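> I'll drop the sequence and a predicted model, then ask my questions.
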Amino acid sequence: MPAFVFKASMPHKIPESVLVVIYTPALEVLLIERADRPEFWQSVTGSLDAPDEPLLHTATRELFEETGIQADGERICLLDWQMANIYEIYPVWRHRYAPGVTHNTEHVFSVCVPRDIPIVLSPREHTRFAWLPYLEAADRCFSSSNAEAILQLPRQLAPSA
């Protein structure tokens, strides 16, 4: 009788995520290059681990996992823009989601950090990083929602009238 090996299937990604724009007081933006797609530059992104995971927790977790930056709520504070983008998931990545899922809801956050903060990339996710002036960073992003968030950075930081 043949032996059967059953592999535990990976759970599907939840089509709800965070985008964290990391910037300095001089409006330099940190971009990271995807390990699975050279020349695909982006900010920190990541899906919820569970449907009830708080968005701030997801943003804090992803920020640390992808860059080694620890948002402590005092010196390094995430700002929730209270903004969400709904976009079509690139076909190359749809296999990660349940069958029939074609769109993702992305919640935008930002965090201001000192320019000399140590960056520790997750090598399975990203290969290198670059600090760029915000306009140049927006031009380099492969994701239009990521680029738009970077372009909105000065407006998000301006004091409301």
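Nice, thanks for sending it over. Numbering: from 1, shown residues only.
> can we go C-alpha only for contacts and neighbour counts from here?
OK.
> and the end-to-end length of stretch 39-55?
28 Å (C-alpha to C-alpha, to the nearest Å).
> dropping in the other structure now:
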Amino acid sequence: MSPKPFKIPESVLVVIHTPALDVLLIRRADADGFWQSVTGSKDREDEPLALTAAREVAEETGIDCGEASALAPQLVDWQLENVYEIYPRWRSRYAEGVTHNTEHLFGLCVPERLTPRLDPREHTAWRWLPWREAADACFSPSNAEAVLLLPQFVR
């Protein structure tokens, strides 16, 4: 069995929300109490960011917002990015010397509070919260900041 390839230090963060600005948060399986939006790295350097975002949403929640889906138009690239230091506990997933990640922000408006389908190896619980409460519950400062930006991006 070949070793698992290193993660690419370019990722997406997708704030899934309703028109009423309720936000879906999921709890990480590898860090109890760490609530977050959907996040994930590119699978390959040339993978389009929108494809990464749709893939991660499907993998982490079971919600289909891919190109041919009804929700595809609701996946919006906010044209914002964060560069942050990778937490030391997860740095071994990246190549030697990689210490920072570039995260691209997306929003996904769903019609109502949907019930996600979680992969228990990645996430152990989910909850919908009003946007301000969701921002307070996020473990990551960049995720909290993204949720606080949500009202600016709702059509």
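Received, thanks. Everything numeric here is computed off the predicted structure, so don't read it as measured data.
> ranges for the strands of structure 2?
10-17, 22-28, 35-36, 38-41, 75-85, 100-109, 123-130 (DSSP state E).
> now those strands as TSV including distance to residue 65 of structure 2 and mean neighbour count?
TSV is the format used below for the strands of structure 2 (distance: least, C-alpha to C-alpha, whole Å; neighbours: other C-alpha atoms under 10 Å):
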stretch	distance to residue 65 of structure 2	mean neighbour count
strand 10-17	11	25
strand 22-28	15	23
strand 35-36	19	24
strand 38-41	13	22
strand 75-85	7	15
strand 100-109	8	21
strand 123-130	19	17
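> wait, which of those strands is closest to residue 115 of structure 2?
Closest of the strands of structure 2 to residue 115 of structure 2 is strand 123-130, at 8.6 Å (criterion: C-alpha to C-alpha).
> Superpose on structure 1 and give me the mean offset of the closest one.
With mean C-alpha distance after the TM-score superposition for structure 1, strand 123-130 of structure 2 departs from structure 1 by a mean of 0.3 Å once superposed.
> what range in structure 1 does that strand sit on?
Alignment of strand 123-130 of structure 2 against structure 1: residues 126-133, by TM-score structural alignment.
> starting at the chain centroid, how far to that stretch?
13 Å (C-alpha atoms, centre = their mean, to the nearest Å).
> Check stretch 130-143 of structure 1 too.
For stretch 130-143 of structure 1, the distance to the chain centre is 14 Å (C-alpha atoms, centre = their mean).
> For stretch 113-122 of structure 1, give me every contacting residue.
Under the contact criterion C-alpha atoms under 8 Å, 6 or more residues apart in numbering, stretch 113-122 of structure 1 has outside partners 22-25, 65-69, 76, 127-128.
> Show the end-to-end separation of that stretch, please.
End-to-end distance (C-alpha to C-alpha), stretch 113-122 of structure 1: 19 Å.
> Sort out which residues of it are buried, please.
Going by neighbour count (16 or more other C-alpha atoms under 10 Å), the buried part of stretch 113-122 of structure 1 is 113, 121.
> Same check on stretch 132-148 of structure 2?
Neighbour count says stretch 132-148 of structure 2 has 134-138, 140, 142-144, 146-148 buried, by 16+ other C-alpha under 10 Å.
> And it, end to end?
7 Å.
> Then stretch 84-104 of structure 1?
10 Å.
> from the contacts of stretch 113-122 of structure 1, which two are the most distant?
25 and 127 (25.0 Å).
> which residues sit in contact with residue 57 of structure 2?
Counted by C-alpha under 8 Å, 6+ apart, residue 57 of structure 2 has contacts 14, 38, 63-65.
> Quick check: the aligned residue for it in structure 1?
Checking TM-score structural alignment: residue 57 of structure 2 goes with residue 63.
> try residue 150 of structure 2
Aligned partner of residue 150 of structure 2 by TM-score structural alignment: residue 153.
> Could you report the neighbour count for its match?
The number of residues packed near residue 153 of structure 1 is 18, by other C-alpha atoms under 10 Å.
> how near is it to residue 133 of structure 1?
Taken as C-alpha to C-alpha, the span from residue 153 of structure 1 to residue 133 of structure 1 is 11 Å.
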